[in-house]
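Asker: turn this into a structure:
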Amino acid sequence: MQVLYFAWVRERIGLPKEVVETQAVTVGDLVEELRAREERYAAAFTDLSALRVAVDQELVDFDAPLEGVREVAFFPPMTGG
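Answerer: Next comes the predicted model:
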């Protein structure tokens, strides 16, 4: 699946996007797999309360299932005006 990183998440990981092969069942499982990769991922996913996630461009929680998903995006909460 395609994994996209935005704002400071992209800065910490050093990539805007990547294709990830995963056995993860939920978004939270995917985060754990990414954290285990190396320190830059661990740093980006330290505080999940500071992150939002979208699956196939729909906002979801970290317990959302990944079956059939093509794209997961991680980004900080948005503020508007």
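Asker: for the rest of this, base every contact and every neighbour count on C-alpha atoms.
Answerer: Will do.
Asker: surely Val53 touches Leu59?
Answerer: Yes - here Val53 reaches Leu59: they are 5.9 Å apart, a contact under C-alpha atoms under 8 Å.
Asker: one more, please, to line up against the first structure:
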Amino acid sequence: MAIEMLYFAWVREAIGRDAETVDPPAEVETVEALIDWLAARGGDYAEAFADKARLRVAVDQEFAGFDAPLAGVREIALFPPVTGG
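Answerer: Presented below is the predicted three-dimensional model:
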């Protein structure tokens, strides 16, 4: 299951890329498991995803929680919390 990952703001800067396509193993069934799987790559990924409280997620362009299932998902965006003024 290929998923297009989009990274924004400091997440993009920490990882060094704004997008990539990933193909997680079948046992990765939720957004949280996907983030853990990405963090297990080590290096910049481990650092960027060390504190999930600093992340927000959108699944197929809709805000979602970390417990959102990955079944049928085409795109996941990871970004810091947004503040407005």
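Asker: mind checking the TM-score on these two?
Answerer: Here the superposed chains carry a TM-score of 0.96, computed using TM-score structural alignment, normalised by the length of the first structure; 81 aligned residues with a C-alpha RMSD of 0.7 Å.
Asker: which one of Val53 and Leu59 of the first structure is surrounded by more residues?
Answerer: Val53 (22 against 14; other C-alpha atoms under 10 Å).
Asker: OK, contacts around the equivalent of the more buried one over in the second structure?
Answerer: Structural alignment (TM-score structural alignment) places Val53 of the first structure against Val57 in the second structure. When contacts are counted by C-alpha atoms under 8 Å, 6 or more residues apart in numbering, Val57 of the second structure touches Phe63, Ala64, Gly65, Phe66, Ile76, Ala77, Leu78, Phe79.
Asker: repeat the analysis, applying 7 Å as the threshold.
Answerer: Going by C-alpha atoms under 7 Å, 6 or more residues apart in numbering, Val57 of the second structure touches Phe63, Ala64, Gly65, Ile76, Ala77, Leu78, Phe79.
Asker: how about the strands in the second structure?
Answerer: Secondary structure of the second structure (DSSP state E): strands at 3-7, 19-22, 56-59, 62-64, 75-79.
Asker: now the ones you listed in TSV, with distance to Ala33 of the second structure?
Answerer: Formatted as TSV, those follow (distance: least, C-alpha to C-alpha, whole Å):
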stretch	distance to Ala33 of the second structure
strand 3-7	14
strand 19-22	13
strand 56-59	13
strand 62-64	14
strand 75-79	13
